[in-house]
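Asks: the sequence and its predicted three-dimensional model are supplied below.
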Amino acid sequence: MTTGTQASTQSVTLRYTHTLDEQLHACRLYQRSTRKHLFYKFVAIVAIFSAVWIVFTVGVQPAALLLLALGLFTWFDPVPLLLVWSTFRSSPALRQPIETVVDRKGVHFRFGAERVSRSWERYQSFAESDRVFVLIHGRWAYSVVPKRAFADRKAIDEFRELLRANIRRSP
């Protein structure tokens, strides 16, 4: 789990290895930035409220239990997290060391023999938490850059400003 950073006026180079914990955290962070998340929260509230209403008016019924289960399932929405968990555990490529270079053209990832480059125009937005940056480039398509890959707080602040300057908007 080697991390490192090298910054210059032209580019930033980061070296890190993804962790399952960070991938799940990033998934949840991205998930909360979607309209689907708000819709699921609404459905969950309606389902839970309906279940409680049924219990208070008619008593415990199978319909109330079903609505309660539906409400809890949509509130927590575990399917994306399960997909990330399954994919990460079954794919050794996702656990390889990654080198990320961020420059005036865009963001370039190298892991093993794979190379992925995306120009700044491809990114739609980014999200940030205390642990990661999530660079969003499509619907359920994003790249995770852990903050532990940076040398210090100043490097994180500079990276954030670079993202703000080059990505159209951030949620």
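Replies: That came in fine, so what should we check first?

Asks: please count neighbours and contacts with C-alpha atoms only from this point.
Replies: Noted.

Asks: how much space separates the residue of the chain most remote from its centre from residue 67?
Replies: Most distant from the centre of the chain: residue 58, at 42.0 Å, with distances by C-alpha atoms, centre = their mean. Note on residue 58: its distance to residue 67, by C-alpha to C-alpha, to the nearest Å, is 14 Å.

Asks: leaving out the residues flanking it, which one is nearest to residue 131?
Replies: Once flanking residues are discounted, residue 131 sits nearest to residue 147: 5.5 Å by C-alpha to C-alpha, 6 or more residues apart in numbering.

Asks: another structure for you, compare them:
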Amino acid sequence: MVMDMGRDVLQDDAVELEYTHEQQDMTDAVRLLLRKRKGVFGLLYHPALAATVALIGVVLLVVSPRDNLGIGIALIVWGVLMLYVPRLSAAQLRKAHEHHGQVRVTVGAAGVRLVSAHADVRTGWANYGSYAESDRVFILRSPDRAGRCANILAKRGASTPQDVDRLRKILDTHLQRV
């Protein structure tokens, strides 16, 4: 069986990425998504806040262990757990996408097309509200107020660094960068 990997939608300005989902890409994407959330939710998962809360728990235990045992331990546990949330969430996300195997993503003027052994999904730009970028990935965020992740594009899937630059230009044309 020959799988059409999206070549029929290629246009002159389209960029094609080809990759399999990896844990590090997913972890980077979840961290980026959490950092870009607005308001309290973005702050809740910030590593500096988690470390500060854990440190406050330690201080409470040192200063007055009898009076603050429960709250001190709870603050330490919460701080440590918040440091691991991105990694744990990313592991679940990667497992959910593992069955796709190799994916080819084509990004062009018409939108985004993802083709894998088990999916052929086309989405227009209206499906996305904004995008964010890290060293490893682009996240195309949904248009809802929270900007939940709608699509993760791994930069390592590009053939050349120039393709990553072209992809960034396409995204800048169609979406707001956050």
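Replies: That came through fine. Every value quoted in this text rests on a predicted model; they were computed, and no experiment measured them.

Asks: if I look at the residue nearest to residue 131 of structure 1, how far off is residue 14 of structure 1?
Replies: Residue 147 of structure 1 sits 10 Å away from residue 14 of structure 1 when distances are taken as C-alpha to C-alpha.

Asks: same question, residue 150 of structure 1
Replies: Distance of residue 150 of structure 1 to residue 14 of structure 1, given as C-alpha to C-alpha: 7 Å.

Asks: please apply the same query to residue 128 of structure 1.
Replies: Counting by C-alpha to C-alpha - residue 128 of structure 1 and residue 14 of structure 1 are separated by 17 Å.

Asks: which one of the two has more residues nearby?
Replies: Using other C-alpha atoms under 10 Å as the criterion, residue 128 of structure 1 and residue 14 rank with residue 14 on top: 23 against 19.

Asks: what does the more buried one align to in structure 2?
Replies: Mapped onto structure 2 by TM-score structural alignment, residue 14 of structure 1 lines up with residue 17.

Asks: and what of residue 28 of structure 1?
Replies: The equivalent of residue 28 of structure 1 in structure 2 is residue 31 (alignment by TM-score structural alignment).

Asks: and for residue 116 of structure 1?
Replies: Under the alignment (TM-score structural alignment), residue 116 of structure 1 maps onto residue 121 of structure 2.

Asks: please identify the helix or strand for its match.
Replies: Taking DSSP states H and E as the definition, one finds residue 121 of structure 2 inside strand 120-123.

Asks: mind reading off the mean deviation between that strand and structure 1?
Replies: Strand 120-123 of structure 2 differs from its equivalent in structure 1 by a mean of 1.2 Å after superposition (mean C-alpha distance after the TM-score superposition for structure 1).

Asks: what's that strand packed up against?
Replies: The contact analysis (3 or more C-alpha pairs under 8 Å, 6 or more residues apart in numbering; DSSP states H and E) places strand 120-123 of structure 2 against strand 111-115.

Asks: post-alignment, the strand it packs on versus structure 1, mean distance?
Replies: Mean deviation for strand 111-115 of structure 2: 0.7 Å (mean C-alpha distance after the TM-score superposition for structure 1).

Asks: next one: the residue sitting nearest the centre point of structure 1 from residue 107 of structure 1, what distance?
Replies: Central residue of structure 1 (C-alpha atoms, centre = their mean): residue 26, 2.7 Å from the mean position. For residue 26 of structure 1, the distance to residue 107 of structure 1 equals 18 Å [C-alpha to C-alpha].

Asks: and the lengthiest helix in structure 2, how far out from the chain's middle?
Replies: When structure 2 is parsed with DSSP state H, its longest helix is helix 65-97. Averaging C-alpha positions (C-alpha atoms, centre = their mean, to the nearest Å) puts helix 65-97 of structure 2 19 Å from its chain's average.
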